[in-house]
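S.K.: This is the structure alone, sequence omitted:
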């Protein structure tokens, strides 16, 4: 299978202790859509990251994720796997 690029949004909330924790990532159809959805998440979430990840799903071989945009409060050390 050919290399494909996936786009996603990862929201963050504050837990009862006040720490930022990630929610469930949601796929988006394009980079622009991922950025728009991440920006729109502010107000419902503390913050959100729009990111992309490219690779060959048939081989399970993926490159590191690329952060496209950050909105609101997001951790600097988030692992996007």
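M.R.: Looks like it came in fine. Not measured: the values here are computed from a predicted model.
S.K.: going forward, measure contacts between C-alpha atoms and count neighbours the same way
M.R.: Fine.
S.K.: In stretch 34-54, which residues are buried?
M.R.: By 16 or more other CA atoms under 10 Å, the buried positions in stretch 34-54 come out as 34-35, 37-39, 41-42, 45-54.
S.K.: how much space is there between residue 30 and residue 14?
M.R.: Using CA to CA, to the nearest Å, residue 30 is found at 27 Å from residue 14.
S.K.: Below is an additional structure, to be compared with the one above:
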């Protein structure tokens, strides 16, 4: 079992739509929290989360939100995120 830590930022377009920035995989929860807090200052929204699972089988647990700030779309449990 592996745990992935991901930070995803979001921005608002000129028409007010929310669009994702680049998802960044980091090494651990502390790095995820530091990066998320840094990006929060310059993004419409940011979320840091982890996913644990087995890449060889493709079976992953639901994402665990570690940090969320600003405008963040709802994360759908069925949606494959960052893996």
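M.R.: Perfect, I can see it now. Everything numeric in this text was worked out from a predicted model, so none of it was measured.
S.K.: Helices along the first structure, start to end?
M.R.: Under the criterion DSSP state H, helices of the first structure are mapped to 31-40.
S.K.: So which of the buried residues of stretch 34-54 of the first structure are in strands?
M.R.: Cross-referencing the buried residues of stretch 34-54 of the first structure against strands under DSSP state E gives 47-54.
S.K.: Relative to residue 23 of the first structure, which of the residues you listed is nearest.
M.R.: residue 48 (9.2 Å; CA to CA).
S.K.: And that closest one, what's its match in the second structure?
M.R.: By TM-score structural alignment, residue 48 of the first structure lines up with residue 46 in the second structure.
S.K.: and if you look at residue 70 of the first structure?
M.R.: Matched to the second structure by TM-score structural alignment, residue 70 of the first structure sits across from residue 68.
S.K.: didn't its match look like it was pressed against residue 48?
M.R.: Yes: using CA atoms under 8 Å, residue 68 of the second structure is in contact with residue 48, at 6.5 Å.
S.K.: Do I have it right that the match of residue 48 of the first structure meets residue 74?
M.R.: No: Residue 46 of the second structure is not in contact with residue 74 according to CA under 8 Å; the separation is 11.9 Å.
S.K.: Map residue 34 of the second structure across to the first structure for me.
M.R.: So residue 34 of the second structure corresponds to residue 36, using TM-score structural alignment.
S.K.: ok, now which ones touch residue 39 of the first structure?
M.R.: Residues near residue 39 of the first structure by CA atoms under 8 Å, 6 or more residues apart in numbering: 48, 71.
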